[in-house]
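Visitor: Sequence first, predicted coordinates after that:
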Amino acid sequence: MWQDFAEAGSTSDWQSSKLAQHATGLALTNLSRGLYADHYNGLVTKGEATHDARVMSAEPANEPTRVIVTDCSDSTNALKYRADNESYADWSGGGEAGTPSRPG
């Protein structure tokens, strides 16, 4: 899911069909809305966030049909740039828990 999101972020393709291959419901809505906001604001993302996904529960245990996953991400290396001129535009902070990030 995150690889598809990073790929879509490189062009802010909020309608990428790949997103729905790994996300549904609220997760898909949140991914698409974030990409749409970037598209609307003329931004693209370069780089990828890191993630620490963990399965919290799986039911029923013998043949799960419902799995709850939690994830902590760090967007330090996923920076926003203007789509029209590729200038750095990540004024939002980025990073883990809002830690400011600036390229090199």
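Guide: The structure has been received and is ready for your questions.
Visitor: from here on, contacts and neighbour counts on C-alpha atoms
Guide: Will do.
Visitor: biggest helix in this structure by residues?
Guide: Using DSSP state H to define each element, the chain has its longest helix at helix 25-40.
Visitor: Which neighbouring elements make contact with that one?
Guide: With contacts taken as 3 or more CA pairs under 8 Å, 6 or more residues apart in numbering; DSSP states H and E, helix 25-40 sits against helix 2-9, helix 19-22.
Visitor: Put this next to the first one:
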Amino acid sequence: MTTEKIAFLPLGSICIVKGNTKKVMIIARGLATVIQQETVYFDYGACLYPEGMMGDSLLYFNKEDIAKVVHNGFEDEDNELMLDNLNMWVEQANLPKGDVYALNKQNQKTT
């Protein structure tokens, strides 16, 4: 069974997530986290741009949550190898994709 490869944006890419006006910079890809006692994965982890990481707050989102890509990050052969590894992990982990709104709702309950 072959699945379609996910075309992850490269690290350092800057984008705007739907429903926001603030730019974010992708600093992680293929992240697993727990929402309501279920392990799920998100395509991306990001920090605010130009602020960078502030404390330990990482913004999670998926490719379908991106409203606009402002800048593509650096790509080379190492990135291509990492994309292959990420796609293999997504297929083998067999985790459902996370829902940004469910994560936000959970985070609002804990604050």
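Guide: Arrived safely, thanks for sending. Everything numeric here is computed off the predicted structure, so don't read it as measured data.
Visitor: Would you give the TM-score for this superposition?
Guide: Comparison of the two superposed chains (TM-score structural alignment, normalised by the length of the first structure) gives a TM-score of 0.30, and 54 aligned residues with a CA RMSD of 4.4 Å.
Visitor: before we move on, back to that, looking at the helices and strands packed on helix 25-40 of the first structure, which is buried most?
Guide: helix 2-9 (a mean of 19; mean count of other CA atoms under 10 Å).
Visitor: Just the element for the residue nearest to residue 90 of the second structure when sequence neighbours are not counted, please.
Guide: Once flanking residues are discounted, residue 90 of the second structure sits nearest to residue 30: 7.3 Å by CA to CA, 6 or more residues apart in numbering. Element membership of residue 30 of the second structure, judged by DSSP states H and E, is strand 23-35.
Visitor: Now the very next helix or strand once past that strand: buried residues?
Guide: As assigned by DSSP H and E, the chain's next helix or strand after strand 23-35 of the second structure is strand 38-48. Of all the residues in strand 38-48 of the second structure, those buried under the rule 16 or more other CA atoms under 10 Å are 40-48.
Visitor: that older thread, just so I know, which of the helices and strands packed on helix 25-40 of the first structure lies nearest residue 38 of the first structure?
Guide: Across these, residue 38 of the first structure has its closest neighbour in helix 2-9 (8.2 Å, CA to CA).
Visitor: Give me the helices and strands touching the strand holding residue 30 of the second structure, please.
Guide: By 3+ CA pairs under 8 Å, 6+ apart, strand 23-35 of the second structure packs against strand 14-17, strand 38-48, helix 77-93, helix 100-110.
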